[in-house]
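J.: sequence and predicted structure are below.
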Amino acid sequence: MRRAYMKRVIILTAVILSLFCSVAYAASMHGDFKGNPIVKVTADQMELEVSGTPAISYNGNTMVPINMLRQLGVAVNWDSSTYSVDIVFPKPVDAGLDAFKKSKTMGGTYFAYSYRDNHYYATSSFLYKKGPDKDWPQILTLLKELSNTQAEYLQVDYMDAKDQYYGAVSIDRTSILDLIAGKITEADIIEKRTTTLALYKTPLTTKEIAKLVDRIGYIVAHDENGNAISQGSGFLIGGGLFITNGHVVEGSRTEKVTVGGKTYDNKGWYLFYNPHSDLYGTTLSTSYDAEGNHTGLVPMVGLDFITTLPEIGDKVYAIGSPSGLENTLTEGIVSGIRRISGVTYIQHTATVEPGSSGGVLLNEYGQAIGVNTWKLQDTALYFAVPMIYVSQELDLLNLH
């Protein structure tokens, strides 16, 4: 039987939640998550949005994901070296501002204040209409409207009517005020703006994608006698977290991972193993303590990842180690999104052969979008588990 990390779970008590005048309602009417009733969480009658794992009722206790606090302007900082979370409550911008409520600007635009990275943000959202470029004039108009607030930074979340998140645009309020005053141009704003995910980003070339191989690893699983029983691929997503397929390590006692020119032995310690989604995660380190906490050096690099599904026709890249040939790069397109046996898969045409299981599927911006898992026999069709499933496992461990 494999050993697992000691999981240190932080439970938000009713005392903490009461600071936000929040109410949680547990009822099966909101659906179930892995057999547990989903809980709707509201703050001052505003329902908090769910990203990944929802709040649930578990053994009579209400379990609320730490990352939900970020919607209330709370800074949540995860320290992977100590397995601890530091929570910083926001300060009011001024005596007349409630930082936890959605407000309206003078023009009637809904927005929310938040405090993060030592700055105050005013955030609103814009629904996808014609695409990022054609929608930019309206997004800019919304940023101008947000400049009527007292926030230091302005942000617009870009999503569609089904709540698919495409990224965010943010910029300092002073720049928008300078634009309104005619001191700078729209081109200056485009140069200064900051975006997330792939929003307004330039696709990478194949050569630039190839430079990400220092984040891709080769894994060999060993039995209790130290004999190699299987091999596969995997990749880092930051903090030493290494992701691969569950079937790559099935029946093993320990694994050795080679990544970035170094080999790590995880001594059998792992973070999660989910046979249904076929996912496995472990923290790579040069040493561990008696409880499996990493005490040595961990890889410092990692891939960015997104949890939104790609669209059919999007270009993708697969990097893995077919037949032990490390860091083999192939490219293709997304050819479908399939739901099979309760799991959603990204169907694509980037070649994945035996030994590439657990390798990464990248979009054209170099972001991990899936974990390559299996192929349809006698075809050139391959299937990857979307990163939303990895994100859900990390949510359960409070690693977001």
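T.: Here it is on my side, so go on.
J.: switch to C-alpha atoms for all contacts and neighbour counts from now on
T.: OK.
J.: can you pull out the helices in this protein?
T.: According to DSSP state H, the chain carries its helices in the segments 14-18, 132-146, 173-180, 186-192, 206-210, 246-249, 387-396.
J.: for the shortest one, which helices and strands make contact with it?
T.: Which is helix 246-249. strand 228-236, strand 279-283 (3 or more CA pairs under 8 Å, 6 or more residues apart in numbering; DSSP states H and E).
J.: rewinding a little: Throw the helices of the chain into a markdown table and include distance to Ile369 and mean neighbour count, thanks.
T.: What follows is the helices of the chain, written out as a markdown table (distance: least, CA to CA, whole Å; neighbours: other CA atoms under 10 Å):
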| stretch | distance to Ile369 | mean neighbour count |
| --- | --- | --- |
| helix 14-18 | 34 | 11 |
| helix 132-146 | 20 | 17 |
| helix 173-180 | 33 | 18 |
| helix 186-192 | 27 | 13 |
| helix 206-210 | 14 | 14 |
| helix 246-249 | 17 | 22 |
| helix 387-396 | 5 | 20 |
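J.: need those in TSV with distance to Asn363, can you?
T.: Below are those laid out as TSV (distance: least, CA to CA, whole Å):
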stretch	distance to Asn363
helix 14-18	38
helix 132-146	17
helix 173-180	32
helix 186-192	23
helix 206-210	9
helix 246-249	23
helix 387-396	12
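J.: ok, structure two:
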Amino acid sequence: MKLAFIVGRNAYFKFYGPVIEAALQRGWEVECWLRLAKSSKGPKAYLNPTLNDVPTFRYGSVKVRRYVEKHDCLELIAESSINAVVSIHHKHFYFSEPTPNCRFVTLQHGLDGFVVAAPNSLASSDLLCFYTPFWIEWAASYYAASEQCNPQQFRCLLQNKIVYTGFPQLDVISQIDPATVRRRWDIPLEQPVVLLLPITLANKPGAWPRFFAARGRLQQTIELVIGGILDWNLIGQYRSWSTGGWNDHSLTEAIRRFCDHNGAYLIAKGRLKDPIRPHLLAAADKALYDDSYYPATVLEAMSIADLCIHFYSTAALEAAYAGVYGLCVHRPSPRVKARAEAPIYHQLWRTNWPGSAYNYEGVNRWMTIPQVITELPGMSLADFQLDSEARVKYLTKYVGPADGNASQRVLDAISERVEQ
């Protein structure tokens, strides 16, 4: 069996790494097709894949090829006699021509695959590896709400294409040694750890990010008035934030006070496209970026965390898998208008409904920014205790089993589809 993985960004190795490792362990041939970027400029240029980004795998090595345009992948298929191509995108993202001797496999990566792909495009792939049945129902609701396709049509489109594999990228968690991570980062073995995935403010549209980033009541009031010229709802909704001094600085201070109150070590994990802000750098005990994508730095940090604080991140799923309690902090839509005007996927996904991915009793909880600022400093880590039975139910619904075998299920499905 011969597989190829399309690597449009170096971060894709986070999704592919465990599957590649499992394929090499089976003795399969593996190629990685790295996109050759046309430009080295821009906020995401650091994600352009290079040869140095290709991980070292325990069970063998991969052959690397380069492509420039998406359509070039069609030529690579013909050149390399590949049995199956694996991507986090659908087939029509790259090309629409048939490939009768090569199966195209799409791995789910959170919501993105649904939000950026029309139903017919998603159905262009030969095999779709979803985490759990919940996601086909969520996607059907999303496409119906966005008037792209009714649920029955959507299910018919994907008939016989879906397999539920669990979350392959998380297989690597079982191979991460928490004690080794702590020693490498010089964190005492017994000290509790709080992992913070900071709120994203850079390059966001609308007035709210500038308003929230402002320090001090005067500067916040100025930003509130400026933003109110374009959206008068901003003043009505956030005047109390200005008078209360609720901003990015006070949020950071509240999280730091919570850590001090509980004797916890604070790790801030950022991304280069939105650099960790100076006041958070000063408050955190350690600041990290993506030093590695396989194993992913964020998963190494998760392996030693007692609590993960985030802002509607799919890290909620990763935390539950890793056995870490999650705290989701609500952040307004950047444009800050009525909720009905927010993107449909926000309305269906970014919720605090009991039992939702971000507010599941015994696994995670949901708080507003004002609540975090005013309440969190006095809380205890004991208020964020994971319940093992609730975790199993959460994983069953959203993630799949935490057995480290999702990649094997992906490969089994590929093998079966190739042989058909």
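T.: Structure received. Predicted model, so just to flag it, every value in this text is computed and none were measured.
J.: tell me how they score on TM after superposing.
T.: Superposed pair, TM-score by TM-score structural alignment, normalised by the length of structure 1: 0.27. Supporting alignment: 173 aligned residues with a CA RMSD of 6.7 Å.
J.: circling back to that earlier point, mind putting the helices and strands packed on helix 246-249 of structure 1 in CSV, mean neighbour count included?
T.: CSV is the format used below for those (neighbours: other CA atoms under 10 Å):
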stretch, mean neighbour count
strand 228-236, 24
strand 279-283, 23
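J.: and of those strands, who's closest to Asp86 of structure 1?
T.: Closest approach to Asp86 of structure 1 among these (CA to CA): strand 279-283, 20.6 Å.
J.: between the helices and strands packed on helix 246-249 of structure 1, which one is closest to Thr328 of structure 1.
T.: Closest of these to Thr328 of structure 1 is strand 228-236, at 10.4 Å (criterion: CA to CA).
J.: with distance to His222 of structure 1 added, can I get the helices and strands packed on helix 246-249 of structure 1 in JSON lines?
T.: Listed next are those as JSON lines, based on distance: least, CA to CA, whole Å:
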{"stretch": "strand 228-236", "distance to His222 of structure 1": "4"}
{"stretch": "strand 279-283", "distance to His222 of structure 1": "15"}
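J.: Ser114 of structure 1 is nearest to which of these?
T.: Across those, Ser114 of structure 1 has its closest neighbour in strand 228-236 (30.3 Å, CA to CA).
J.: quick one: residues contacting the nearest residue to Val257 of structure 1 once chain neighbours are set aside.
T.: Nearest residue to Val257 of structure 1, sequence neighbours excluded (CA to CA, 6 or more residues apart in numbering): Ile219, at 4.4 Å. Residues near Ile219 of structure 1 by CA atoms under 8 Å, 6 or more residues apart in numbering: 231-234, 255-258.
J.: out of the residues you listed, the closest to Ile209 of structure 1 would be?
T.: Ile209 of structure 1 lies nearest to Gly234 out of those, by CA to CA, at 16.0 Å.
J.: the closest one contacts Phe242, correct?
T.: Yes - between Gly234 of structure 1 and Phe242 there is a contact under CA atoms under 8 Å: 6.6 Å.
J.: residues near the nearest residue in space to Phe111 of structure 1 that is not next to it in sequence, how many?
T.: Of all residues not flanking Phe111 of structure 1 in the chain, Ser124 sits nearest, at 4.5 Å (CA to CA, 6+ apart). By other CA atoms under 10 Å, the residues close to Ser124 of structure 1 number 24.
J.: give the contact list for Ser124 of structure 1.
T.: For Ser124 of structure 1, counting by CA under 8 Å, 6+ apart, the contacting residues are 109-112, 142, 146, 155-157.
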